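Student: Next one to model:
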Amino acid sequence: MAKILPFKAVRPIRAKAGLVASRPYEDYSAEELTAQLEHNPYSFLHIINPGYKFQQNLKGGQRFQMVKNRYLEFKEEGTFIRDKKPAYYIYKVKSRGSSISGIIAAASAEDYKEKVIRPHEDTIKDRELLFKDYLKTVGFNTEPVLLTYPDNQDINCIMREVMKSRPEYEFATPNRETHYLWVIDQPGLIEKIQKEFENTSQLYIADGHHRCASSYRLARESREANAGHTGEEPYNFFMSYLISESNLKIHEYSRLISSLNGHSKEEFLILLDENFRIENRGLEVYRPSHKHHFNMYLDGEYYSLYLRKTNYEFSDSLRKLDAYILYQKVLKPILGIEDLRNDKRIAYTHGRNDLIELKTRVDSGEFAVGFGMLPVSIEEIKEIADENLTMPPKTTYIEPKLRSGLTIYEF
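Tutor: Purely as a prediction, here's the structure:
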C-alpha cells in the first residue's frame, strides 16, 4: 500500500513561472549558464549556484547555506509563494510528437525502506550522505524522484478532467517544449487520488535513486533526533513525480570506448566472434530490432552483433539484460573495463542522441569503437527491482526531465 500525499508547495507566482524554471544544472554549458545568470534574475539557477552573486566558487557546507539564503530571498521578494492548502499537482510536458503527464506529490520515505518503492540501480554511499547533508541544510527539495505505477484508469480519468481547465502555468522553452501545471486542491479529488495509490502495492523508481536514498537517510536521522516523532512530519516524505508505466519514455545509453585494449581490429573481431555472430554492414546504419542484438561502429563501418545464445545462460533477470551481456562478454573480458562508473576509457551517449553522434565521435579519433542496443523495457526494470538486483550504470535514460523550481517541497 503506497502512501502518496498532497502537500503545500512553494511555487513561483504565475507571471514568473517560465522565468524561474530551469533545466537541471548539469545540462547547461558554461556559456549558457553565464547567460542565464547574467540576464535572468528570476532563474532558479541563482539559488542552486549562489556563489555567482559574489563571483565565488562555493563548496560544501558554505555552498549549502548560501543556497538556503538565495531561496529565502526569492520568498522574501515575493517570487515564491506557498500554497495555503495541500494539493496534488499535474505536470505536463508537451513536445513535438509526444506529451507526458504525471502527478507531483509527497511519497513516503518509509515506503522506500519497506520496498513498497523499489529501486533498480545501486547508489553510492558518499553521494547519499552528501545530498542528505544538503537537504538538511537547505530544508527543501526541488527535484522530484520519478516514480512509476501500473496504469490506473481512475487516476487517468481525474487527470483528463482536470487538464480540461486552465492550467496554473503554461510556458514554452527554447527546446520547443511546452510546460503546464494544474493544482488539485479539491478535497474530493484528493481523497480519490490518495485511495487509488493506497491500492497500489508497488511503485518503482524510474529516476532519482540517490535523491530517494538521501531522503530516507534524512528521515531516519530526523526521526532519531525528534523525541515527539509521529511519522507525519514533513521530513518523513520526499517530493515525487508519479507517472503511469505506459507514459514513461525509456531510452538506451550507447557505450563509447577509447581504445581496443591493445588489440588490432582483426584480433578484436576474432575475439568477438566467440560469443557473437558478426555481420559487416559497411556504411549502412544498423539499429538493433531484437533483444540480445547489438550495433557496433568500428573503423568507419557498422556491424551487427547477435549473441550466440548457446554460449550464454539466462539464469536471472540481470543476465538477460543487454547492458549486462555487453559488459560480461565484451567490455570486461576483451576491452579490460571493469569499473563502469570510473574508468576513463568509457563514455556514454543516451539514445535521444542519434547514432550519427556515435559515428562522429569514433570518426574523430576520440573513441575507437561504439556499441548500441535496444532500450530497456519497463518489464525489465520491474523484474530487476523485484529480484533485488541492480542494473549496470548508465543502462536507462528516462524521460520526462522536469524543470526545476516549479514546485518545492519544504520539510
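
Student: Every contact and neighbour count from this point should use C-alpha atoms.
Tutor: Will do.

Student: ok, how many other residues are close to the nearest residue to residue 185 once chain neighbours are set aside?
Tutor: Distance criterion CA to CA, 6 or more residues apart in numbering; nearest residue to residue 185, sequence neighbours excluded, is residue 87 at 4.4 Å. Burial of residue 87 is recorded as 23 neighbouring residues (other CA atoms under 10 Å).

Student: who touches stretch 385-392?
Tutor: The contact list for stretch 385-392 (CA atoms under 8 Å, 6 or more residues apart in numbering) reads 118, 119, 120, 121, 122, 204, 317, 318, 323, 324, 340, 384.

Student: Among those residues, which lie within strands?
Tutor: 118, 204 (DSSP state E).

Student: Are any of the contacts of stretch 385-392 buried, and if so which?
Tutor: Among the contacts of stretch 385-392, those classed as buried by neighbour count (16 or more other CA atoms under 10 Å) are 118, 119, 120, 121, 204, 317, 318, 323, 324, 340, 384.

Student: The structure of the following sequence is requested for comparison with the preceding one:
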Amino acid sequence: MPKVDDDLPSGLTPREFSARIFGTSEPRTGRGLELAPFHGVRFAPEVAGDPAAVTTPPYDLIDEAGALRLLAGGGYNIVRLNLPRAAGESYATAGERLRRWLDEGVLAVDRDPALYVYEAARGGTVLQRGLVGALGLRAESEGVVLPHEDVFPGPVRDRLALMTAAKANLEPIFLLYDGGDDAARIVNDAADDEPLLEFCADDGLTHRLWRIADPALHGRVAADLRGKRALIADGHHRYATYRALQARHHAAGDGPGPWDAGLALLVDSSRYPPHLGAIHRVLPGLSPAEAVEQARKVFRVTDFRDEATALEALAGETGHAFLLGGGDSLHLLTDPDEHALSRSMPSDHSPRWRRLDTAVLDHVLIGGLWNVPENENAIEVVHDDPSAAVARARRLGGTAVVLNPLKVADVVAVAGEGERVPRKSTSFGPKPRTGLVLRLLRPDFDQ
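Tutor: Okay, here's the model as predicted:
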C-alpha cells in the first residue's frame, strides 16, 4: 500500500484518492473474508445509565443541532467521544475522556474475546440481525471487501485524527454479504438466548446485543466466511480510515497489529435484506423556477400541487425520474431525451453505471443543465425523507430533488466490476446503533 502521511494527500479527484486509500495495487493475501473475535468495550449500565441515553445513530447522521442537544443532556453520551468538536473540544480530549471512562468503570472491557450479535427490530419484526467483529482489512484488488462509493480526503482526515487520538474504533461500519450457511445459523441460534442488552431508542427500534464467546463457534464462522465477499453498505470513509491507519503503522515498521482490522457489522442479506433508501438533494442556490425551466430542455415535466400524489407518481416510474420541489408546486421530470443523455454521460463507465438515476442527476441535471458545483455548500443531502428535503428547500428558497432508491442488485453489480456509484447514491439501513460496542486499538488487546 502507498505510504499515508499524517496529512492525507490533497489535490486528487475522489476516484484517485479512493484508489490510493483502498489500495488497488496491493498483492493478494488469499485470506478471504475475515471477521475475528475481539475484547468488546461496552457501557456499564450501572454507571453510565440507560443505554438509550448514551447511544446514538451513526455520527454522520447527527447534525450540529442534534449533537448540541445530546451534549446538553450531560452524562456519558457517545457523542462526547466521536463528535467532541461539537462541544469545542479536541480529539486529544476525547481520547483522554475514553481512557478516563475506562478507568472509572463507565466503559468495561469484556474479559474474553467474542463476536457479538446485533439486532434491530420494530415491534415483533426483526429488521436486521448480524455479527459484529474485527473485520480483516483487504485491498480492493482482492475482491473481498467491496466499496461502492468514492471517498473524500476531508472526512477521512477527520476520522483518522479521532481514531489516532482515541486509539479505538468507536462505531462499526456496516457490510452485507450473501450467506445463508453456518454463520447465519450461529447468529440465529445466539439470538434465541437472553440478550446482554435490550432497549428501545428514540428511533422507534428495539436494539439487542448478544455475545458469542465460544472459540469453536468462532472457528465455524471463520470457515464459513472464508470464501465469501462483502459489500460496504455504510461507512466508506471509516473503512478508508481503517486502511489509512493500517498504512501508517506499517510505514512506521509496527508490523501486524490491531490496526489490520476494523470494527464492523456483517449482515447476511439473504436472511435479512437491507432497506435501501434514496439520498435526496437540496440545492440552496438554485430557484425552483430556474431548475424547471432548464430541465424542460431535456425532460418531460408534469406539475403537481399535492405532495403525496407527486411522490406516488415518482414511485410508479420505472425509467429515469426526478421530483423537483421547493416552490408552491412540485414537478416530476420523466422521459429524458436519449440523445441528450448520451451526450452528457461520461463514456468511461459501464452501461449499467450510466443508467443509474444518480449518475443522470449528477451529469445531466446538476453538472449540466444547472451548472451547480459539486461541494457541500452548493449541494445538501437528506437521507430517505422526501418531505424533509422539500421542506428544507422551501425554507432556503432553493430546489429539492427527490429520487427513487437505486436497486440493490445494481449497486452490487457496479461494485463487483470495480466501479463506484456516484457519491451519496445509497442509504442502506437500518444502520447499527453507535455506542453498543467499541474496539480498542492497543497491542495489549491485539486480535
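
Student: which one of the contacts of stretch 385-392 of structure 1 is nearest residue 8 of structure 1?
Tutor: For the contacts of stretch 385-392 of structure 1, the minimum distance to residue 8 of structure 1 (CA to CA) is 24.2 Å, reached by residue 204.

Student: which residue packs closest to the closest one, ignoring adjacent ones?
Tutor: Nearest residue to residue 204 of structure 1, sequence neighbours excluded (CA to CA, 6+ apart): residue 118, at 4.8 Å.

Student: Look up the average distance of the longest helix along structure 2 to its aligned counterpart in structure 1.
Tutor: Secondary structure of structure 2 per DSSP state H: the longest helix is helix 236-251. Using mean CA distance after the TM-score superposition for structure 1, helix 236-251 of structure 2 ends up 1.4 Å from its aligned counterpart in structure 1, as a mean over the superposed pairs.

Student: next helix or strand past that helix?
Tutor: strand 261-268 (DSSP states H and E).

Student: Check which residues of that next one are buried.
Tutor: Those would be 261, 262, 263, 264, 265, 266, 267, 268, for strand 261-268 of structure 2 by 16+ other CA under 10 Å.

Student: nearest to residue 41 of structure 2, of those?
Tutor: Closest approach between the buried residues of strand 261-268 of structure 2 and residue 41 of structure 2, by CA to CA: residue 263, at 11.4 Å.

Student: Could you measure from the alignment partner in structure 1 of the closest one over to residue 297 of structure 1?
Tutor: Mapped onto structure 1 by TM-score structural alignment, residue 263 of structure 2 lines up with residue 239. When distance is defined by CA to CA, to the nearest Å, residue 239 of structure 1 is 41 Å away from residue 297 of structure 1.

Student: would you list every one of the helices in the stretch 1-150 of structure 1?
Tutor: Secondary structure of the stretch 1-150 of structure 1 (DSSP state H, counting those that start in this stretch): helices at 17-20, 30-39, 45-48, 60-76, 109-113, 125-138.

Student: got the contact list for the lengthiest strand in structure 2?
Tutor: Across structure 2, the longest stretch assigned as strand under DSSP E is strand 125-136. Under the contact criterion CA under 8 Å, 6+ apart, strand 125-136 of structure 2 has outside partners 33-38, 114-121, 172, 187, 260-268, 272-274, 430, 447.

Student: quick revisit: out of the helices of the stretch 1-150 of structure 1, which is closest to residue 345 of structure 1?
Tutor: Residue 345 of structure 1 sits nearest to helix 125-138 of all the helices of the stretch 1-150 of structure 1, at 22.7 Å, using CA to CA.

Student: how about that closest one: buried residues?
Tutor: Those buried within helix 125-138 of structure 1 under the rule 16+ other CA under 10 Å are 128, 129, 131, 132, 133, 134, 135, 136, 137, 138.

Student: Could you find the counterpart of the fourth one in structure 2?
Tutor: Superposed on structure 2 with TM-score structural alignment, residue 132 of structure 1 falls opposite residue 160.

Student: so how far is stretch 342-350 of structure 1 off the chain centroid?
Tutor: Mean-position distance between stretch 342-350 of structure 1 and its chain equals 18 Å (CA atoms, centre = their mean, to the nearest Å).

Student: do stretch 46-56 of structure 2 as well
Tutor: Mean C-alpha position of stretch 46-56 of structure 2 versus that of the full chain (CA atoms, centre = their mean) differs by 23 Å.

Student: same question, stretch 369-379 of structure 1
Tutor: 16 Å.

Student: and the equivalent of residue 218 of structure 2 over in structure 1, how many neighbours?
Tutor: With TM-score structural alignment as the criterion, residue 218 of structure 2 lines up with residue 190 in structure 1. Counted with other CA under 10 Å, the neighbours of residue 190 of structure 1 add up to 16.

Student: Verify the contact between residue 190 of structure 1 and residue 197 for me.
Tutor: No: the criterion here is CA atoms under 8 Å, and residue 190 of structure 1 misses it with residue 197 at 10.9 Å.

Student: corresponding residue for residue 310 of structure 1 in structure 2?
Tutor: In structure 2, residue 310 of structure 1 lines up with residue 338, judged by TM-score structural alignment.

Student: host element of residue 209 of structure 2?
Tutor: Judged by DSSP H and E, residue 209 of structure 2 forms part of strand 206-212.

Student: Superposed on structure 1, what's the mean shift for that strand?
Tutor: In the superposition against structure 1, strand 206-212 of structure 2 averages 0.6 Å from its aligned positions (mean CA distance after the TM-score superposition for structure 1).

Student: Who are the packing partners of that strand?
Tutor: Strand 206-212 of structure 2 is packed against strand 115-122, helix 182-190, strand 197-200, with contacts defined by 3 or more CA pairs under 8 Å, 6 or more residues apart in numbering; DSSP states H and E.

Student: Between strand 261-268 and the longest one, find me the angle.
Tutor: Interaxial angle, helix 182-190 of structure 2 versus strand 261-268 (axes from the mean of the first three to the mean of the last three CA atoms, to 10 degrees): 80 degrees.
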